[in-house]
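Engineer: fold the stuff below for me.
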Amino acid sequence: MTFTLRALLVAASATRVLASCAHGTFLRPRAEEGGAVQVGTFGYIGTIGPLNWAALETPANNACATGTRQSPIDMVEGVFTVLQGSDVQLTVNDMPAGAEFENLGTTVEIITQGGTLNVADKQFELQQFHFHLPSEHLDNGTSQAMEMHMVFQSAAQEIAVVGAYINIADAAPAAATKKRSSRINNNNRRQEAAAPPAAAAITPTTLLETIFSVVDQIATPGTKVTTPPLVMSEVVDLLKANAFQIYAGSLTTPPCSEGVSWHVSTARLGVTPASFTKVRDVIGFNARYPQNTPGQPNLLMISALGSAAAAVADAAAAAA
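Structural biologist: This next block holds a predicted model:
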């Protein structure tokens, strides 16, 4: 089966693949401060894309094609447990002098300056946070505009990731219109009164607007810039005011290592249309396709088995 799978995957570069989801962790120790930004050699399209990550470096990336608890997934009822944000101890230090913001070629990433996630009697230290466009996780079958991943590591080298969806902020509300004429009939009034309340508006998140104000300065992979001062409390407070959907999955980039504790927030962050356009123009498309339900066979294994079965059937038919 291993041979069959490898034969079906297109051969590609044997250059060592670096995992952006693990940047600053034991899987990818961060370079010295002030050193060159390491640019990843995997991608999201063609022969360096997710369908071929396992072939980019074997056996290191084998889990990308054989793992049974791969991320991202469709966040539907039954695949996660819910933990209220008030039950999670989450802190992230402000960065009054700004933070290093770098382009890894596969994403753009903020190198953080302290933060912890305490859950289930374990403490994880914040390493970095980065962005995917569109969202990697689906919200009950629906893709969101972007997703932020905050990567934490424990002393035992375990990985926990907090994921937060990012939507495009609603336009500013229009000026109030004049009251309708009193001639509106009572039936219309009753219909208006019975209408369900509108969904809460998505407003721009100050932290994201501050970060993305300089994203165009790192348009070239391997470049970096220092952001303006970053105040993290707005995002932390929003995350803690909502719930986390928790499941055991993997890194969403090579080597697709499993055992990652995912905490996907029910909160919604927001960016203005202008900021979204700036980010899109820099990072483009960088989302791994949704994986199978945790515990079920890897989609690439299923595909390989199907291809092998079809080849056997064709050979048998030709010999008949």
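Engineer: please make it C-alpha for all contacts and neighbour counts, starting now.
Structural biologist: Will do.
Engineer: just the strands in this protein please.
Structural biologist: Per DSSP state E, the chain carries strands over the ranges 74-75, 81-84, 89-92, 100-103, 108-111, 115-119, 122-132, 138-139, 146-154, 159-168, 224-226, 243-250, 258-271.
Engineer: verify the contact between residue 124 and residue 91 for me.
Structural biologist: No. Shown here, residue 124 and residue 91 do not form a contact pair, counting by CA atoms under 8 Å, at 10.5 Å.
Engineer: who's more crowded, those two?
Structural biologist: Counted by other CA atoms under 10 Å, residue 124 and residue 91 do not tie: residue 124 has more neighbours, with 22 against 18.
Engineer: got the strands of the chain as JSON lines, with distance to residue 46 columns?
Structural biologist: Listed next are the strands of the chain as JSON lines, based on distance: least, CA to CA, whole Å:
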{"stretch": "strand 74-75", "distance to residue 46": "23"}
{"stretch": "strand 81-84", "distance to residue 46": "35"}
{"stretch": "strand 89-92", "distance to residue 46": "37"}
{"stretch": "strand 100-103", "distance to residue 46": "21"}
{"stretch": "strand 108-111", "distance to residue 46": "21"}
{"stretch": "strand 115-119", "distance to residue 46": "36"}
{"stretch": "strand 122-132", "distance to residue 46": "18"}
{"stretch": "strand 138-139", "distance to residue 46": "22"}
{"stretch": "strand 146-154", "distance to residue 46": "22"}
{"stretch": "strand 159-168", "distance to residue 46": "26"}
{"stretch": "strand 224-226", "distance to residue 46": "27"}
{"stretch": "strand 243-250", "distance to residue 46": "22"}
{"stretch": "strand 258-271", "distance to residue 46": "24"}
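Engineer: I have a second one here; can you model it like the first so I can compare?
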Amino acid sequence: MLMYGFSPKNIFLALGIVVGTAMWIPSLVVAQDSPLLDLGAELEQLKGKQPATEHAAPKPASIQPTTQVSPAPKKKVEPVHTAVEHRIDEPLHWGYSGSEGPKYWGELSAEFSTCKNGKNQSPIDLRDANAVGTQGLADLDIRYRDVPLKIENNGHSIQVNYPLGSYIKVGGKRYELLQYHFHTPSEHMKEGFNYPMEMHIVHRDGDGNFAVIGVIFQEGEENEYLNTLLNVLPKKTAKQKIYSALSVNPAYFIPANTEFYKYSGSLTTPPCTEGVYWMVFKQPITASAEQIQQMNEVMGVNARPVNPVNSRTILKSWSEVGQQEPIYEYY
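Structural biologist: This is a model prediction of the structure:
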């Protein structure tokens, strides 16, 4: 099993040693920890309402031929309108363009209302000048195992699902790794600009709270680990495919410089649940233009626009030399 444990001074990697000065730096070791209870790898599908039930009209009373009865006045029959609802076993459809795009997510279903009304939504524009330097950020340990590759095209992204047993610890609190997936272009902006791609590594604790690590890609050298995914990239929406001889550990996508932004946000897809613990690495990693294009050709544009920061404070795990702003202690 691959494990990242963070110490104040050094980064030890499985393939070599890199020395840095970031406040929060990983080392790669082997560990065996017992897994949590089964949290599952996907959110429970949203449940819809059953269509309204239509009742047959009552049969008219029989009339004796010898009886003279004045016909009853005809009542105006109101048309029956059956509500259009999605089936209980069928998730509500949403997308990234047109009437099902991000602008309208909050209106597609009451369960998506947070997408419209939430005040702590993700993604956001990350700017160094507006972020507060910190001391004493909670320790972050990353412990990911090598496992058989489980990959799917879920209609919104290319997603790699993970079994239980891989996790991160933030300040001693454990979050189980569920999956990682990709967006083209990046969802988070940096200094007002979108990068060509972003990867989200999604975790959840036993109480249902999410912690997501964001890794931004820029065009540059070819990424050998991304190539493994591209060789089996599912171009059509289908069920999960398992490749027992392949493994793509998300730890390989952690940048050498581990400085990161931290803030409280939301899921970037419906139902846009808030209270998500976000950690987005400052330094992008590279992928070739051809690799990014291959991902985009399959996923299309699948990035939610940035949202206002509002009253949130964005923290950064480093402090600028000679910075004048106050340095916060974070627990």
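Engineer: now do the shared contacts for residue 124 and residue 91 of the first structure.
Structural biologist: Shared contacts of residue 124 of the first structure and residue 91, defined by CA atoms under 8 Å, 6 or more residues apart in numbering, comprise 116, 117.
Engineer: for residue 315 of the second structure, give me its contacts.
Structural biologist: Taking CA under 8 Å, 6+ apart as the criterion, residue 315 of the second structure is in contact with 131, 132, 133, 134, 261, 262, 263.
Engineer: run a quick neighbour tally on the nearest residue in space to residue 169 of the second structure that is not next to it in sequence.
Structural biologist: In this structure, residue 169 of the second structure finds its nearest non-sequential neighbour in residue 141, 5.0 Å apart by CA to CA, 6 or more residues apart in numbering. Residues within reach of residue 141 of the second structure, counting by other CA under 10 Å, total 23.
Engineer: same question for residue 42 of the second structure.
Structural biologist: Under the neighbour criterion other CA under 10 Å, residue 42 of the second structure is assigned a count of 9.
Engineer: next: residue 104 of the second structure.
Structural biologist: The criterion is other CA under 10 Å. On that basis, residue 104 of the second structure has 19 neighbouring residues.
Engineer: distance check, the counterpart of it in the first structure against residue 64 of the first structure.
Structural biologist: Matched across to the first structure, residue 104 of the second structure falls on residue 52, judged by TM-score structural alignment. Distance from residue 52 of the first structure to residue 64 of the first structure, counting by CA to CA, to the nearest Å: 9 Å.
Engineer: how much space between residue 232 of the second structure and residue 153 of the second structure?
Structural biologist: For residue 232 of the second structure, the distance to residue 153 of the second structure equals 11 Å [CA to CA].
Engineer: for residue 221 of the second structure, same thing?
Structural biologist: Look at residue 221 of the second structure and residue 153 of the second structure: by CA to CA, they are 25 Å apart.
Engineer: the two: who's more crowded?
Structural biologist: The residue with the greater number of neighbours, taking residue 221 of the second structure and residue 153 and applying other CA under 10 Å, is residue 153; the counts read 21 against 12.
Engineer: which residue is the nearest non-sequential neighbour of the aligned partner of the more buried one in the first structure?
Structural biologist: The equivalent of residue 153 of the second structure in the first structure is residue 103 (alignment by TM-score structural alignment). Closest residue in space to residue 103 of the first structure, ignoring its immediate chain neighbours: residue 221 at 5.0 Å, by CA to CA, 6+ apart.
Engineer: what residue in the second structure is paired with that neighbour?
Structural biologist: When the structures are aligned by TM-score structural alignment, the residue of the second structure matched to residue 221 of the first structure is residue 237.
Engineer: wait, what's in contact with its match?
Structural biologist: Residue 237 of the second structure makes contact with 152, 153, 154, 155 under the criterion CA under 8 Å, 6+ apart.
Engineer: which PyMOL command selects the buried ones in those residues?
Structural biologist: Selecting just the buried residues from the contacts of residue 237 of the second structure in PyMOL takes one command, with 16 or more other CA atoms under 10 Å as the test:
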select buried, resi 152+153+155
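Engineer: and of the strands of the first structure, who's closest to residue 294 of the first structure?
Structural biologist: Taking CA to CA as the measure, those were each checked against residue 294 of the first structure, and strand 243-250 came out nearest at 7.1 Å.
Engineer: so where in the second structure does that closest one end up aligned?
Structural biologist: Structural correspondence for strand 243-250 of the first structure: residues 259-266 of the second structure, per TM-score structural alignment.
Engineer: re the thing from before, ok, the match of residue 153 of the second structure to residue 244 of the first structure distance?
Structural biologist: To residue 244 of the first structure, residue 103 of the first structure is 28 Å away according to CA to CA.
Engineer: before we move on, what about residue 229 of the first structure?
Structural biologist: When distance is defined by CA to CA, residue 229 of the first structure is 27 Å away from residue 244 of the first structure.
Engineer: okay, these two: which has more neighbours?
Structural biologist: More neighbours surround residue 244 than the other of residue 229 of the first structure and residue 244, with 26 against 15 (other CA under 10 Å).
Engineer: spatially nearest residue to that one (excluding sequence neighbours)?
Structural biologist: Closest residue to residue 244 of the first structure apart from its sequence neighbours, by CA to CA, 6+ apart: residue 265 at 4.5 Å.
Engineer: what do we get in the second structure for that neighbour?
Structural biologist: Here residue 265 of the first structure is matched to residue 281 in the second structure, going by TM-score structural alignment.
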